[in-house]
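Peer 1: Take this sequence and fold it.
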Amino acid sequence: MDMRRRTMLKAVLWNLLGLMTMSLVGLAMTGSAALGGAMAVVNTAIGFLAYVLYERAWAGVAWGRRERAHG
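Peer 2: This next block holds a predicted model:
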């Protein structure tokens, strides 16, 4: 299972990539950097929360994992 700090770092980095992508898409679709940026920030905030909750939920699921050999 990943440590919470690892999950958070993964979420932050993933969402920074998403923020950059959504900013460009928002700009392209609206023609406005301010509106496109605002849309990207809202999307990133929602995506960040969803990603963290999703990762933490899956961290508690044993299905599909192999036990690590100790020793």
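Peer 1: make it CA atoms for all contacts and neighbour counts henceforth
Peer 2: OK.
Peer 1: And the strands in the chain?
Peer 2: Remark: no strands are assigned in the chain by DSSP state E.
Peer 1: Do I have it right that V52 meets A11?
Peer 2: Yes - the pair V52 and A11 qualifies as a contact (C-alpha atoms under 8 Å) at a distance of 6.4 Å.
Peer 1: Which stretches in this protein count as helices?
Peer 2: Along the chain, the segments classed as helices by DSSP state H run 4-30, 33-59.
Peer 1: Save these as TSV, and put in distance to R68 and mean neighbour count too.
Peer 2: Output for the helices of the chain, formatted as TSV (distance: least, C-alpha to C-alpha, whole Å; neighbours: other C-alpha atoms under 10 Å):
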stretch	distance to R68	mean neighbour count
helix 4-30	19	16
helix 33-59	15	16
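Peer 1: got those helices as a markdown table, with distance to R65 columns?
Peer 2: Shown next, in a markdown table, are the helices of the chain (distance: least, C-alpha to C-alpha, whole Å):
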| stretch | distance to R65 |
| --- | --- |
| helix 4-30 | 17 |
| helix 33-59 | 10 |
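Peer 1: Please give the structure of this sequence too, so both can be compared:
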Amino acid sequence: MDTHSRSFAKALSWRATGTIDTMIISLVITGSIKLAAAIGATEVVTKSLLYYVHERAWLKIPYGRKNTAYAQRLPGRNEPSQEKLKRRRQFLHCRQAPSMI
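Peer 2: Model (predicted):
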């Protein structure tokens, strides 16, 4: 699982790429460097936050993961409850062969 700092670093590197792209497109469309910079500055903040939230949400979704170790560590997965353990012990105790005295 990625740490929060790794997700944040990925968000920043991706946004730098995206912001440069947005600024170039804005410059071509508007012809104004000032307006292109303003659009890029606004976009980098909002989309960085959105990417971070999106990335963290997807970490909670096991869909498409090949590594099942992550899914096995999820709370409630493959962990027998105390009640189940108690029933197993009772069942196994009842199944034991009677002792020959």
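Peer 1: which residues does the most centrally placed residue in structure 2 contact?
Peer 2: Nearest to the mean C-alpha position of structure 2, counting by C-alpha atoms, centre = their mean, stands L59 at 1.4 Å. Contact partners of L59 of structure 2, counting by C-alpha atoms under 8 Å, 6 or more residues apart in numbering, are M1, D2.
Peer 1: do the same with R56 of structure 1
Peer 2: R56 of structure 1 touches T7, counting by C-alpha under 8 Å, 6+ apart.
Peer 1: how about the closest residue in space to M29 of structure 1 that isn't next to it in sequence, what does it touch?
Peer 2: Once flanking residues are discounted, M29 of structure 1 sits nearest to G36: 7.7 Å by C-alpha to C-alpha, 6 or more residues apart in numbering. Residues near G36 of structure 1 by C-alpha under 8 Å, 6+ apart: M22, S23, L24, V25, G26, L27, A28, M29, T30.
Peer 1: and which of the residues you listed is nearest E67 of structure 1?
Peer 2: Nearest to E67 of structure 1 among those is M22, at 38.6 Å by C-alpha to C-alpha.
Peer 1: Distance-wise, check the residue lying closest to that closest one once chain neighbours are set aside relative to Y54 of structure 1.
Peer 2: Setting aside the residues directly before and after it, M22 of structure 1 is nearest to A40 in space (C-alpha to C-alpha, 6+ apart), at 4.9 Å. The spacing between A40 of structure 1 and Y54 of structure 1, counted by C-alpha to C-alpha, to the nearest Å, is 20 Å.
Peer 1: thinking again about what came up before, measure the residue nearest to the centre of structure 2 to L49 of structure 2 for me?
Peer 2: For L59 of structure 2, the distance to L49 of structure 2 - C-alpha to C-alpha - is 16 Å.
Peer 1: same check, this time on I33 of structure 2
Peer 2: I33 of structure 2 is 25 Å from L49 of structure 2, by C-alpha to C-alpha.
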